[in-house]
Each structure stands twice: as structure tokens, then as C-alpha cells.
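Chemist: Show me the folded form of this:
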Amino acid sequence: MSDRLANDPIYRTDALIAEDIEKYLEVHQHKTMLRFITCGSVDDGKSTLIGRLLYDSKMIFEDQLAALEADSRRVGTQGQEIDFALLVDGLAAEREQGITIDVAYRFFATEKRKFIVADTPGHEQYTRNMVTGASTADLAVILIDARKGVLVQTRRHSYLAHLIGIRNIVLAVNKMDLVDYDQGVFDAIVKDYAEFAKSIGIDNFVAMPISGFRGDNITTRSANTPWYGGPTLMEHLETVEVDATADTAKPFRMAVQWVNRPNLDFRGFSGLISTGTIRPGDAVRVLPSGRTSTVTRIVTLNGDLDEAAAGQSVTLCFADEIDCSRGDVIAIADDPVQAADQFEATIVWMDENELLPGRPYWLKIGTQTVTATVQQPKYQVNVNTLEHLAAKTLDLNAIGVANLSTDRSIPFEPYAQNRDLGGFILIDKMTNATVAAGMIHFSLRRADNVHWQATDVTREHHAQVKNQKPAVLWLTGLSGAGKSTIANLVEKKLARMNRHTFLLDGDNVRHGLNKDLGFTDADRVENIRRVGEVAKLMTDAGLIVITAFISPFRAERDMVRQMMQPGEFLEVHIDTPLAEAEKRDVKGLYRKARAGDLKNFTGIDSPYEPPQDPEIHIDTTSMTAEDAAEEIVRRLIP
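Modeler: This is a model prediction of the structure:
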């Protein structure tokens, strides 16, 4: 620096500011990070508590404070200048209703630690948002309104927090100012909660009496609770031990996010290290293929590393050109992860539409997305009594245990060992909505014991012998549309052409293969799944399969399509208006449904989802059954 600049007061001021900023960033860079959530029932004071923490930790700018004071006056805060909840309840709907809907994340820091806090919804309808917030948390603050005590949602959130793996629990008995700081009230609530906590496996928790509204025991000890000798909430958050080295001490695992190949001279595999450490020269194994190689480089934006550990994003280069792609898991060679296609898992259902066992969903685990089906739950958990209740399905906010299977073998670890490789979400294929979160317990033994048996006579040979191309003509439509009549005519025409066929009729299969199924949505899904599997076997035998099923749901028709070889599934919409189908009512089913004697009848009290882009569309109002059959055969065999 020149003497002139060194003596310039403006330059010296800027330099000092820059130096202070650098020191500040250096100090904060080496602080530990605590992620925590606040949860509990509606109006227990979660948002107010977080607002108080932000305010007391001096994390509010002057313009924010001014806006907050103005908002507080506008909403009419009770005798207080600032409504701290408004710092967090950012959505207009939340401010109007006085509840938290979304998960609000906030960052703040003290001299000792950095924090990311998630304010999760208390309303039962938004339990799914609470699961989202808890999935990355190290600690949970369970709030209880001192006037109300332990509620159902308190138990549900505690159960979920423990289920997801949070082991640091704070029981914050809030609004003590509204019960005159009565120690008896506090002790009774703690005793009640302790009994429940023990029953779900929570051995330790820290209980404290607080008032987010008044600030009691939030950042400073309150004179209103002389009988309480524990830490303030902030003291506990700053000092609670979070084992940052636990993931590093575990075996190395990294899910591949993408294959990094900018040119022909470089090929690496990028991802976030989930657990363990890795060094150049370490032997690794890629799952599910099981192929092995050696790490030659650990590449980052700032240069190569001699070692990388859990929490770092890196690109690994191998000594060998082995097959490795997005969704695969790179593990240490002598202690790899497992790979399987059938599992037992806990499922938290988060959609207003119930789980349909047998329906295919997208399952996202790690960096991989596969198709999965869930079987009928083994049981549902009553969060109040912890009873295991019999259940055929799961509805909104239900927690159950079920087996599930994927369409291919996937690498995984039990959730208790690895959140990243044991936790998953289920996504509805039609709406792309996330419908459930789950935690894998273990793979099923039959996943290891059952293998595909190769045969020498191929499906191509079966088709060649029959001198035809296998196909599935899937006739779908309302009851009374004419599916069975048209299907029968189609088979007769194909038989006269010396084609090898088989007709699967909806009524007929319910006399044998599917006689155990009813007509609930879940049973309808299983009905179509079984028929689809049978149709697949028949196409493997070289047959032309004709089916006549209402098959009301698009998801199940698409499921069957995915079972078949490309081009072998032809969806045929036998399109008949409901009024016309009901007018025909050959079997008297519509009359029974209208009278309430036949439940879950498609078109009346159960939906029908017409095909959006069928291969063949038959309008029965403009053509006869004979003409319809002729058209279908013509489209099948030009």
C-alpha cells in the first residue's frame, strides 16, 4: 500500500471495514451448525418463539423491525408492540388465519453457534410439511400450550420426530404467563409427556417452562419461574452436543448425482458424500452392479483433494472404465451397501387420496427414481395408544408398516443407519404430487432367495411358431359400454384368421383368479395388476390377448402398458356416454347402484378416468358392435 493511500482516511475506513468483514466471516465459518425444528399442535406458539429468537439474537434489520412493528399494529397485537410470529408467518393465508401452513426456514447465529430453524405447521392437515422440516433436523423443540397439555398432534409430531431419527428433544411448555407460571401445571404436563415419550422410545428430553410472548426463559432466565433451575432455550441450543463426526466414522457412501464428462479426456462421478471418508487409492464398489475400481482423483472446484469426508460434494475419478451412472451408489469395496427390490418400510401417508395397494408410484431414494408398488399395510399405528391396527390402506397423516417392491434392484441401507440411503418419498405418477414419505427397515429375504430362471425357448420363438406378433388389446369403458360383446366378436374374427388368442373377461376372472377381491378402489387396482401379469405371461407365450375390463384408473392401465414390450399394448376405449350405458343396464347394476344397494360402482359413486390418448377409439353411439370389432381387427392386422 502506498504512503498516500495508507494516510487517506477514506481508504483506511474502507480497509478496516473489509478487515472486519473478513474476520467476521472467518469466525462464523468455523462455528458448528445446529438444524432444529419447532413443532406441536395448532397455536402452541411456534412462530412466536422463532420470532423471539431472531429478535433477541439481533438478526432483524432496522427496516424489517419497522415493517414488523407496522404489521403488528395493523393486526392488533394484544398489548404488545411486536407480534414476533409475523417474522415467520410470511404467507398471506397464514397471517389471515393465524396458523402456519408452509415450512418456514430461518437462519440466525450467536457468538457460539449457527442455526437453521424450520417452523413446521401444527395443523393436522399439514403434517406432511412437518415431516419435510424434520427430515434434516438434529433437534426438535416440541411446544405445548400450558393451558391445553399434551394433545394428539403433540403425540403425532413427537412420534414422527423420533421415527425420523431426531434424538435431541426439547419439551417447551409455552404460554406459562397464561397459567400464572404455576409449577404444578408444568410438572403435570412433563409427567404426562414423559409417560408417552417412554412408550415410543424417547429416553431423554429437556423440559423447560417458557413464554415466547413475554420472553421468559428464551434467552435470559426468568424471575417468574424461580422454581426452574435448568438452562434457557438459547443456552441449551448453543451447548447441546451434535455428533458431527458420526457420519464421518461410518463406511464411505456416495450416491452418484451425475456423470461429469466435459471432454474425452475426463470422466468423473459427482455427488454428495453421505457418510465416511475417501482418499485416492481407496478401492470402491459401485452398487447395484457390484463392479469395483480404485479412486485416482478427488476433484473439486478448488482443486484436487487428498481426502474428502461426509458432507462434501466431490467428483471421483476411477482407474477403470466401469459402468456407473446417476442413481448408483459408490461405496468402500470391502463394506458395500446392500441392493434389493423388496423391503419392509414405515410409510407416512401425506395425500388426501388414500394409498392404493398395488398401484405403481414413483419412488425416489437418494439420487435414483424407480417404479414401486406398496402391498396392503401390515398394520397402522395409533399415535395415541401405539396400538397396531389392521388396515387395508392408509389415509391422510396415517402411519403404517408395509412391504413394497421396486421394478429393479436398488442400493440402500436401513434408515436407522443412513437417512440418505434409507429414506424415500412416493410420488403419484399421474399428478406428480408427493404422496408419502418412508423409511426402509430391511430388505425381505425373498428378495435374495427368488431369482429369475432363464429358459431356452424364448418369447420370440413362441411368436414365430404361431406366425404372429403378440399383442394385448385392452378394452376399457363403463359398465354396459359393450366391452365383452365387442371383445368376443374380435376373438371370433381373429380365430377365423387362424390367429392364436385368449380372451380375459372382467366377470370371468372374478370367478377364479380374483374371486377374493371386492370392488373398493384398492381391490380394483389389485384386480388389474393380476390380470396384467397374466396378460404378460400370455404374450410371452406368443398369444394375442383380448381383455374386457372397466379398469377405471389410468394409473393401472399405464402400469399394464409398462409390463409389455413396446408396441404390444393397444388401449381400446369403448366410449359410451354414462346416460346411454345406464339406459342399456343389461345386468341391472346401475339400478342397484342408484338405489344404494351396490357401493363403489364406476360412474355412480366411483370415478372412471377415460383414456387420454388411446390407440383405438370406438364410439358406440355411431357404430355397431360388429363394425367396432371389424375396426379393431383392421387396426391390429392391417
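Chemist: all contacts plus neighbour counts: C-alpha atoms, from now on.
Modeler: Noted.
Chemist: Give me the neighbour count for K250.
Modeler: For K250, the neighbour count with other Cα atoms under 10 Å is 15.
Chemist: brain fart, L233
Modeler: 23.
Chemist: try D3
Modeler: 7.
Chemist: got it, and G438?
Modeler: G438, neighbours per other Cα under 10 Å, totals 24.
Chemist: Does S72 touch A85 like I think?
Modeler: No - contact between S72 and A85 fails when scored by Cα atoms under 8 Å: they sit 9.4 Å apart.
Chemist: Which of these two has more residues huddled nearby?
Modeler: A85 (24 against 19).
Chemist: What distance do you get for the more buried one to D71?
Modeler: 11 Å (Cα to Cα, to the nearest Å).
Chemist: Quick check: L355 is in a strand.
Modeler: No - looking at L355 with DSSP: H, G, I helix; E, B strand; the rest coil, it is coil, so not inside a strand.
Chemist: Might you report the residue contacts of it?
Modeler: 349, 393-395, 522 (Cα atoms under 8 Å, 6 or more residues apart in numbering).
Chemist: Columns neighbour count and secondary structure on top of the residues you listed, output as TSV?
Modeler: As requested, these are arranged in TSV below (neighbours: other Cα atoms under 10 Å; DSSP: H, G, I helix; E, B strand; the rest coil):
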residue	neighbour count	secondary structure
W349	26	strand
T393	21	coil
L394	25	coil
D395	17	coil
A522	19	helix
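Chemist: Now tabulate these in CSV and tack on distance to I37.
Modeler: Output for the contacts of L355, formatted as CSV (distance: Cα to Cα, whole Å):
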residue, distance to I37
W349, 20
T393, 30
L394, 26
D395, 25
A522, 36
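Chemist: out of these, who's nearest D328?
Modeler: Closest approach between the contacts of L355 and D328, by Cα to Cα: W349, at 26.9 Å.
Chemist: From V381, how far off is the closest one?
Modeler: 12 Å.
Chemist: Return every residue with contacts to both of the two.
Modeler: Contacts common to W349 and V381, judged by Cα under 8 Å, 6+ apart, are 398-399.
Chemist: Please report the number of neighbouring residues for R635.
Modeler: Burial measure for R635: 12 neighbouring residues, criterion other Cα under 10 Å.
Chemist: Second chain to compare with the first, below:
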Amino acid sequence: MSTTSEQLADLSATTLLRFATAGSVDDGKSTLVGRLLHDSKSVLADQLEAVEAASLSRGQDAPDLALLTDGLRAEREQGITIDVAYRYFATPRRRFILADTPGHVQYTRNMVTGASTAELAVVLVDARNGVVEQTRRHAAVAALLRVPHVVLAVNKMDLVDYAEPVFAAIAEEFTTYASELGVPEITAIPISALAGDNVVEPSANMDWYGGPTVLEHLETVPVSHDLTACHARFPVQYVIRPQTAEHPDYRGYAGQIAAGAFRVGEQVAVLPSGKTSTITAIDALGESVDIAWAPQSVTIRLADDIDISRGDLLAPAGDAPATTQDVVATVCHVADQPLAVGQRVLLKHTTRTVKAIVKDIPSRLTLDDLSQHPAPGQLVANDIGRVVVRTAEPLALDTYADSRRTGSFLLIDPADGTTLAAGMAGDAFASATAPVAAAQDEEGWDF
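Modeler: Here you go, the predicted model:
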């Protein structure tokens, strides 16, 4: 079976939208998501019955739609969202994967997880409180993760008498702040998630607003899935050597295509070694294909026997990323323990994990005015800052601006495997730092 370029073009026009919700505690994220699911008729009857029963047991007269996403018992008892709740639903116009992320500052790390693959972020603001520190933090995370579309949902408009000046002031403040962060597109919508105003149906209480409802915007926002335009990248996950009588010389490199497309006959480079070869076959689901694209899992066979192992990266020979041992990046620190200069870490990039040392932390982002606090020495939980990391082995890193998949990485504690920080190669908010000279730490990690 072979797959043509025309089929690839058709598949790239998918109508799937991945989006995440974020906001401060009690801003109404879970209620908004529940309202979206309920009013778009994406809730099964037994789910709604369970929510109604749980609401009655808590003394509530009407169903608490937030319970559609706050499924963990601990969340229901505390009345807050702790984990990222994923929901899948569809309308006649589009399919959706939704990540309802936590609002409490303690769980900002979960917002990073939920928004890392999102094409759109819905940031909620309580109309009574306006833009607060956590609102700015979520806007900064959305900008850091290069989320291309941000919706400002000014919630609880019913509690401020649906006043247009209140909405206009909040929208102006947030838009100014997010624009300075580099968010490319911001859409502000006044809503009441509890009452259903401007969520799925237009509000009769805000005739001064002429824009789309939340669902209408989600259904119509342009989302690019042009897979053929991406830099093709294939991290090797496993080397297959069956050594059977039928295939005595079979050598295949298995993994998931991270970006772009690969074709039989194409010349590719193997990184970090830099050696080149030609793709002779691509196996997908037990059959040979002429072309494969992200995010398919395939096995690629090459014309030459090259020393390739897990963690190596295949890329088109004419479009391969440069390799480096000096990683300059912006990170969001997600662990309880600090990240300090001189600290030994593991850096995980796609399927490759290498030893590394934090050589410098040039600055930490101050969310109030977006200034850079110089030389903080360490980053603590939920800090966003710039780091310079020296790795023991070369890495084939794209910048995060070019590829969210191959430009991202994790910093891990080598002692217990705890994730310390989520990193984005290149500087999101400042100019690059000069490379750091090679070094060897006192315990013998060579760099």
C-alpha cells in the first residue's frame, strides 16, 4: 500500500482543535467547561444524572456543571481543580480535545502540562477581581509555550450587572499585557458560565457585545495543521533487528515522527553523528508506505548500516538542526526543590536523555512589569527564567519557536527522577546568552 502527497494534504486539513482553560481559583473554569459540554449536548445522560446526584448530596438545587470536569474525589471535597482534566467532545463543525487546568498557584506546573500541546488557551478572569497575578502568570505561560490563540473570558458578568465598562477595562489591561509578552492573537469575550451567557448561546443581557460566543470562536478560529511545512524530525525510539530466516538482514529504526513528513528515496542525516544515508523503506502497521508524517509511529529503513541507537534523530539532510552542548533556554520551574547554578541534572530531549550541569541562570521573569530580575542564583517553584545548561553529549535541538516538539525538553533530578523544569530552547523573552566554556564538575561529569 502506498500513500500519496494528495492524501497527506487532505489529512493536514483536520478539524481537530486542542485547547486549554486557565485562570485563578474560583474564576469558574470548570463551570465554563461544564457549560460548554452541557449546552453543546456533549454530556451523556448517565454523566448528567451522576452530576445531579452529587449536587443534591451537597445541598445544591441545580446541577453543578463544574463536576463534569472536577472528577477526582479530592477536587470535589475541596471545590478546586488539582489535576488536568481532559475531555473530548465534538460539534458538527469541529472536534475538540480540552485540557481543564488548575488555577491555584501551587498547580501552575499542571497548566504547563495542559497547555504544552494546545493551539488555543482560554484564560478566565473574574469580572469582580480583574487581572490578578495568576492571570499574568497564565498569560506568560501561554506566551512561553507559543500558544497561537488566547481567549480572555471575562466571567461572572452577572455579578457586575453585565456592565460594559467593567469588561472593557479588563480586556484592555489584559490585551496590553499579553501583547507585550508576544501573544499573537487575543480575543476577549464577556460571559457568565453559571448562567450560560455567551458560552454557547448569545447573551440577551449584553446587547452591547457583538462578537462571537466562546463555542462559536472555538469552532471558527483558524488552526494550521500543515504537516508538510514542518521541519521533518524523527527521534529513534528503538532499533529493530528480528534476525529471522525470512529477514536475516533486517535493520529498522522505530519511533514516532515528531514533525513533518518522510519519503522513501529521501536523503537523511543521523544526528548527532552527522552521517547521511537514504531511506529505502518505511513500514507502518506492517505494510510498506511511500510517505509517512507526524504523528505516525513507523519503522524507517536506511540504505547504509550506520551506528544508530535510541535517542538519535533523523532529519532531512538539507534541513537538519545544528548540534550543541550549550543549551540556552527559557524554563518554567515545576518542582518544589529549587534549581540552582552548578546543579547536576538530566536533560531529556525527545527520546534522548543526557547528563548536564546548570551553568548559569541569567535572569528570572518578574510578572508584574515583565522585567528581568538579573542573576537570581536559583529558580523556585513556578518561576519562569532563563538558563544556560551544558550537556555531556551533543543535542540536535531546534528552537522552540521553530518546533514546539523538538525545541522542548525536561530537566530531571538524577537522584530520584523528579521533573524539575520544562524548557524551551531559545529565549522567549530576552536575547541569547553567550555560550559557556566546557567544564568538568568535581564528581567527574565531563562536559
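Chemist: residue in structure 1 matching A143 of structure 2?
Modeler: When structure 1 is aligned by TM-score structural alignment, the residue opposite A143 of structure 2 is H162.
Chemist: Which helix or strand contains that match?
Modeler: Applying DSSP states H and E as the criterion places H162 of structure 1 in helix 152-164.
Chemist: That helix: what's the following helix or strand?
Modeler: Criterion used, DSSP H and E; the element after helix 152-164 of structure 1 is strand 168-174.
Chemist: so stretch 216-229 of structure 1 matches what in structure 2?
Modeler: The aligned range for stretch 216-229 of structure 1 is 197-210, by TM-score structural alignment.
Chemist: Could I get the buried residue list for the matching stretch?
Modeler: By neighbour count on 16 or more other Cα atoms under 10 Å, the buried set for stretch 197-210 of structure 2 is 197-203, 206.
Chemist: Repeat that for stretch 383-403 of structure 1.
Modeler: 383, 392-403.
Chemist: Residues in contact with the match of stretch 216-229 of structure 1: which ones?
Modeler: 32, 35-36, 39-40, 162, 164, 189-193, 196, 212-216.
Chemist: Show me which of these are buried.
Modeler: The buried subset of the contacts of stretch 197-210 of structure 2 (16+ other Cα under 10 Å) comprises 32, 35-36, 40, 162, 189-193, 196, 212-216.
Chemist: Now for those: which two are most distant?
Modeler: S40 and Y162 (23.4 Å).
Chemist: what sits against the most centrally placed residue in structure 2?
Modeler: Structure 2 has S116 as the residue nearest its centroid, 0.7 Å off, counting by Cα atoms, centre = their mean. Counting by Cα under 8 Å, 6+ apart, S116 of structure 2 makes contact with 145, 147.
Chemist: how about it, what's its match in structure 1?
Modeler: S116 of structure 2 maps onto S135 in structure 1, by TM-score structural alignment.
Chemist: Next up, the contacts around R326 of structure 1.
Modeler: Counting by Cα under 8 Å, 6+ apart, R326 of structure 1 has contacts 255-259, 367-368.
Chemist: So of the residues you listed, which two are at opposite extremes in space?
Modeler: V259 and Q368 (13.4 Å).
Chemist: what about the helices in the stretch 1-150 of structure 1?
Modeler: Using DSSP state H, counting those that start in this stretch, the helices found in the stretch 1-150 of structure 1 span residues 3-6, 9-29, 46-56, 62-75, 92-97, 127-134.
Chemist: Quick one: distance of the first one to the chain centre.
Modeler: Read it as helix 3-6 of structure 1. Distance of helix 3-6 of structure 1 from the chain centroid (Cα atoms, centre = their mean, to the nearest Å) equals 61 Å.
Chemist: In structure 2, what range does that helix match?
Modeler: Using TM-score structural alignment, helix 3-6 of structure 1 finds no match anywhere in structure 2.
Chemist: which helices and strands does that helix pack with?
Modeler: Under the contact definition 3 or more Cα pairs under 8 Å, 6 or more residues apart in numbering; DSSP states H and E, helix 3-6 of structure 1 sits against helix 9-29.
Chemist: buried residues in the helix it packs on?
Modeler: H28.
Chemist: Run through who's touching that helix.
Modeler: Defining contact as Cα under 8 Å, 6+ apart, one finds that helix 9-29 of structure 1 is touched by 5-6, 114.
Chemist: out of those, which are buried?
Modeler: K114.
Chemist: Specify the angle between the top strand by length along structure 1 and helix 152-164 in degrees.
Modeler: Counting residues, the longest strand found in structure 1 (DSSP state E) is strand 399-412. Relative orientation of strand 399-412 of structure 1 versus helix 152-164 (axes from the mean of the first three to the mean of the last three Cα atoms, to 10 degrees): 20 degrees.
Chemist: residue range for the helix or strand following strand 399-412 of structure 1 in structure 2?
Modeler: Sequence-wise, the next helix or strand downstream of strand 399-412 of structure 1 (DSSP H and E) is helix 419-422. Helix 419-422 of structure 1 corresponds to residues 404-407 in structure 2, going by TM-score structural alignment.
Chemist: got the buried residues for that stretch?
Modeler: Those buried within stretch 404-407 of structure 2 under the rule 16+ other Cα under 10 Å are 404-407.
Chemist: could these go into JSON lines alongside distance to V327 of structure 2?
Modeler: Formatted as JSON lines, these follow (distance: Cα to Cα, whole Å):
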{"residue": "R404", "distance to V327 of structure 2": "16"}
{"residue": "R405", "distance to V327 of structure 2": "16"}
{"residue": "T406", "distance to V327 of structure 2": "13"}
{"residue": "G407", "distance to V327 of structure 2": "11"}
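Chemist: contacting residues around the aligned partner of T296 of structure 1 in structure 2?
Modeler: Matched across to structure 2, T296 of structure 1 falls on T280, judged by TM-score structural alignment. Listed by Cα under 8 Å, 6+ apart, the contact partners of T280 of structure 2 are 264-265, 300-303.
Chemist: Tell me the secondary structure at T280 of structure 2.
Modeler: T280 of structure 2 - assigned by three-state DSSP - is strand.
Chemist: where does it sit relative to R301 of structure 2, distance-wise?
Modeler: From T280 of structure 2 to R301 of structure 2 the distance is 6 Å (Cα to Cα).
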